[in-house]
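Q: Pasting the sequence and the predicted model now:
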Amino acid sequence: MTSMDMKFVILFLFPVVIGSLGNFSLLYHYIFISFSEQRTMPTYFILRHLTVANLLVILSRGIPETMAALGIEDFLNNFWCKLIFYVLMVGKGVSFSTTCLLSVFQAITISPRSTRWVELKVRALKCIRSFPSIFWVLHMLANIRVPMLVTDKRHNKNITNTIDYQYCSAAISSKEINYIFMALSLSHDIFCLELMMWSSSSMVFILYQHKQQTQYIHRYKSSSVSSPETRAVQSILLLVCAFVSFYVLSSIMNVWFSLFDRSAWWLVKTSALTHVYFPTISSFIFMTHDQCVCKPMWKK
């Protein structure tokens, strides 16, 4: 094993272990709350789906990459290659959509008590639980072509028009087909990003207004201790920055794979790292984010 392989073992083993523990802890926490409390917040329901999706992404990409870096060859047959990449793409899509849903719902939750917002809150509470299930179904259908493109290394006869993942291979479709699927994917992603940026900006604005209105309460507090509003703003900004950063990197990788017949080895590894590190980091961001802004601040 070379020193470069050992570095990738460490880079992928970290999210597999730490990311899995973080997301399993969150999942256990929200499941425990749902059984222990008679009425749970809809945010916890969304986060359960999000943690499951994040776990699927981490395990389906992190474990094979770690085994490949360890020098293990031909450990996946054709069936498992198709299944793992299908689970990866579905989990990635659901994670994206659910993160957007969570951000929008929290913006509605912490909105001021006005007639317009109260009516929107009531409607959101009625239909919020159906959205995660819809996301799973939509992304399962949208990625139905993934198993058709992925094969194991032994069944791959075309070495020029494929992406080599060391343990599996993905065929590259014609550019016309790629353009269609890329346009559909980008339209969905851009819409979700716009919603997420709008909701996050709204939360920052609402929290800032609330802080200004209640500033006299914190006047005699120590300046070294940040207020709940400040911690909430910091968590929202951190979450959005992390999400956008990893999304941009992942999009660059996807565009490269879609437009060019050959992919560099370092691009494949970079794409894999972007897949596993955002679900790992987001689990710990959500622990703080949940404590800060899950509950309405104007609830008496």
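A: Sure thing, it's come through.
Q: contacts and neighbour counts: CA atoms only from here.
A: Noted.
Q: any idea how far the residue positioned nearest the centre of the chain lies from residue 179?
A: Relative to the mean C-alpha position of the chain, the nearest C-alpha, by Cα atoms, centre = their mean, is the one of residue 95, at 3.9 Å. Taking Cα to Cα, to the nearest Å as the measure, residue 95 falls 23 Å from residue 179.
Q: helix or strand right after the helix or strand where residue 116 lies?
A: Counting by DSSP states H and E, the element that carries residue 116 is helix 115-127. Counting by DSSP H and E, the next helix or strand C-terminal to helix 115-127 is helix 130-142.
Q: Mind giving me the packing neighbours of the following helix or strand past that following helix?
A: Going down the chain from helix 130-142, the next helix or strand is helix 146-149, by DSSP H and E. Packing contacts for helix 146-149, counted by 3 or more Cα pairs under 8 Å, 6 or more residues apart in numbering; DSSP states H and E, involve helix 78-109.
Q: What residues of the helix it packs on count as buried?
A: Within helix 78-109, the residues that qualify as buried by neighbour count (16 or more other Cα atoms under 10 Å) are 78, 80-82, 84-109.
Q: cool, and stretch 192-204?
A: Of the residues in stretch 192-204, 192-193, 195-197, 199-204 count as buried by neighbour count, 16+ other Cα under 10 Å.
Q: what does stretch 249-266 give?
A: Of the residues in stretch 249-266, 250-251, 253, 257-259, 261-263 count as buried by neighbour count, 16+ other Cα under 10 Å.
Q: what do you get for stretch 3-11?
A: Judged by neighbour count (16+ other Cα under 10 Å), stretch 3-11 contains these buried residues: 8-9, 11.
Q: Stretch 14-25 too?
A: Neighbour count says stretch 14-25 has 14-16, 19-20, 22-24 buried, by 16+ other Cα under 10 Å.
Q: do the same with stretch 113-121
A: Residues of stretch 113-121 classed as buried under the neighbour-count rule (16+ other Cα under 10 Å) are residue 121.
Q: from the middle of its chain, how far away would it be?
A: Remark: stretch 113-121 is offset 29 Å from the chain centroid, using Cα atoms, centre = their mean, to the nearest Å.
Q: Equivalent analysis for stretch 127-143, please.
A: Distance, centroid of stretch 127-143 to centroid of chain: 15 Å (Cα atoms, centre = their mean).
Q: that older thread, out of the buried residues of stretch 14-25, which is nearest to residue 1?
A: For the buried residues of stretch 14-25, the minimum distance to residue 1 (Cα to Cα) is 18.5 Å, reached by residue 14.
Q: structure B:
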Amino acid sequence: MSKKERTFSRFLDVRSTVFFEITIGITANTVLLLFHILTFLLKQRPKPLDLTITQLSLIHLVMLVTMGFIATDTFESQRWENVLTCKLVIYMQRLMRALSICTTCLLSVLQAITLSPRNSCLAKFKQKLSHHYPCCLGFLWVFNMLLNGRFLVSIGATPNVTSQSLVFVTESCSQWPINYLFRYIFFSLGNVQDISFIGLMTLSSGYMVSLLWRHKRQFQHLHSISLSPKASPEEKATRTILLLMGFFMLMYILDCVTFSSRSILWNNDPIHLCVHMFVGNAYATICPFVLLSTEK
């Protein structure tokens, strides 16, 4: 087998893996979303943590569906017929990606507040959560919709003629350059948002780890270590969210590395494009399995 044939075979394998990952992620997020919708129908008043998990599953579901359209257009060369499809698909994918970071951070912060003892500074937020939480969710949605609105303007159909100023997003869609000032403003706001939410994730995760460690030491002081009691539901939920935070941080770093390497070193090689898509969808695919493992 020649080098070109081996490369093509490897590309087909990686491409199939990307589509398989998207299919599994869509199925798992649909199950998680339906599970919580059923829970809301049986409960009179859902908790903020339940609302966050429901929103996260919906966000990941839409993100993977739009990524399926993008992957099909990129690898199957099925060109979209109109510009509106380009704008909506790319806009929704970028919007859901931004909201995934925000909602994951909210999940970590909410669990830290829930786990905090009564004498802590976070205890005062427990009673205010049910009243102000819907407003917080609405603000995040509106802010990210406005922040990512630039894609509705800058995304268009790929022309037949080549241009150095275009950034190819898929086979059918390209991003046109926008004004330098607006590009700088949107870039700065996006980076500040990502850094802020990742910083909050790190702080809340560190706070939860310290609370669990302190609780374990106190329990070992009061009881024999050999008893090894079962963890409480709060501890199980906290460990699940900490596992999600660690996995998210790992995938976020890998996503940044693969994106930078693809644009600088790999010259948009199709195999490395598949790898970048696989890494970018990994968190949205694994997240529902981790959350479903702790649901009753």
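A: Received the coordinates, thanks. Please read all numbers here as calculations on a predicted model, not as lab measurements.
Q: would a markdown table of the buried residues of stretch 192-204 of the first structure with secondary structure be doable?
A: As requested, those are arranged in a markdown table below (DSSP: H, G, I helix; E, B strand; the rest coil):
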| residue | secondary structure |
| --- | --- |
| 192 | helix |
| 193 | helix |
| 195 | helix |
| 196 | helix |
| 197 | helix |
| 199 | helix |
| 200 | helix |
| 201 | helix |
| 202 | helix |
| 203 | helix |
| 204 | helix |
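Q: Could you dump the residues you listed into JSON lines and include distance to residue 141 of the first structure?
A: Putting these into JSON lines (distance: Cα to Cα, whole Å) gives the following:
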{"residue": "192", "distance to residue 141 of the first structure": "18"}
{"residue": "193", "distance to residue 141 of the first structure": "21"}
{"residue": "195", "distance to residue 141 of the first structure": "23"}
{"residue": "196", "distance to residue 141 of the first structure": "24"}
{"residue": "197", "distance to residue 141 of the first structure": "27"}
{"residue": "199", "distance to residue 141 of the first structure": "28"}
{"residue": "200", "distance to residue 141 of the first structure": "29"}
{"residue": "201", "distance to residue 141 of the first structure": "32"}
{"residue": "202", "distance to residue 141 of the first structure": "32"}
{"residue": "203", "distance to residue 141 of the first structure": "33"}
{"residue": "204", "distance to residue 141 of the first structure": "35"}
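Q: Map residue 97 of the first structure onto the second structure.
A: Aligning on TM-score structural alignment places residue 97 of the first structure opposite residue 102 in the second structure.
Q: Once you drop chain neighbours, what's closest to its match?
A: In space, and not counting its chain neighbours, residue 102 of the second structure is closest to residue 197: 6.4 Å by Cα to Cα, 6 or more residues apart in numbering.
Q: Run a quick neighbour tally on residue 76 of the second structure.
A: As a burial measure, residue 76 of the second structure scores 10 neighbours (other Cα atoms under 10 Å).
Q: Pull the contacting residues for it.
A: Going by Cα atoms under 8 Å, 6 or more residues apart in numbering, residue 76 of the second structure touches no other residue.
Q: corresponding residue for residue 73 of the first structure in the second structure?
A: So, by TM-score structural alignment, residue 73 of the first structure is matched to residue 78.
Q: Is it correct that its match is in contact with residue 72?
A: Yes - the pair residue 78 of the second structure and residue 72 qualifies as a contact (Cα atoms under 8 Å) at a distance of 6.9 Å.
Q: higher neighbour count, the two?
A: The residue with more neighbours, out of residue 78 of the second structure and residue 72 and counting by other Cα under 10 Å, is residue 72; that gives 17 against 13.
Q: Am I right that the more buried one is in a strand?
A: No - looking at residue 72 of the second structure with three-state DSSP, it is helix, so not inside a strand.
Q: Tell me how far it lies from residue 237 of the second structure.
A: Counting by Cα to Cα, the gap between residue 72 of the second structure and residue 237 of the second structure amounts to 37 Å.
Q: and what of residue 143 of the second structure?
A: As for residue 143 of the second structure, its distance to residue 237 of the second structure is 29 Å (criterion: Cα to Cα).
Q: Settle it for me: which of these two has more neighbours?
A: Under the neighbour definition other Cα under 10 Å, residue 143 of the second structure and residue 237 were set side by side, and residue 237 has more, 17 against 12.
Q: and the nearest residue to the more buried one once chain neighbours are set aside, what does it touch?
A: Nearest residue to residue 237 of the second structure, sequence neighbours excluded (Cα to Cα, 6+ apart): residue 294, at 7.1 Å. For residue 294 of the second structure, the residues meeting the contact criterion (Cα under 8 Å, 6+ apart) are 236-237, 240.
Q: So which of those residues is the closest to residue 58 of the second structure?
A: Each of those was scored against residue 58 of the second structure by Cα to Cα, and residue 240 proved nearest at 19.1 Å.
Q: Of the buried residues of stretch 192-204 of the first structure, which pair is most distant in space?
A: Between any two of these, the greatest separation by Cα to Cα is 18.2 Å, found for 192 and 204.
Q: And the strands in the second structure?
A: Secondary structure of the second structure, counting by DSSP state E: strands at 155-157, 167-168, 173-175.
Q: would JSON lines of these with distance to residue 50 of the second structure and mean neighbour count be doable?
A: Shown next, in JSON lines, are the strands of the second structure (distance: least, Cα to Cα, whole Å; neighbours: other Cα atoms under 10 Å):
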{"stretch": "strand 155-157", "distance to residue 50 of the second structure": "35", "mean neighbour count": "23"}
{"stretch": "strand 167-168", "distance to residue 50 of the second structure": "39", "mean neighbour count": "15"}
{"stretch": "strand 173-175", "distance to residue 50 of the second structure": "37", "mean neighbour count": "23"}
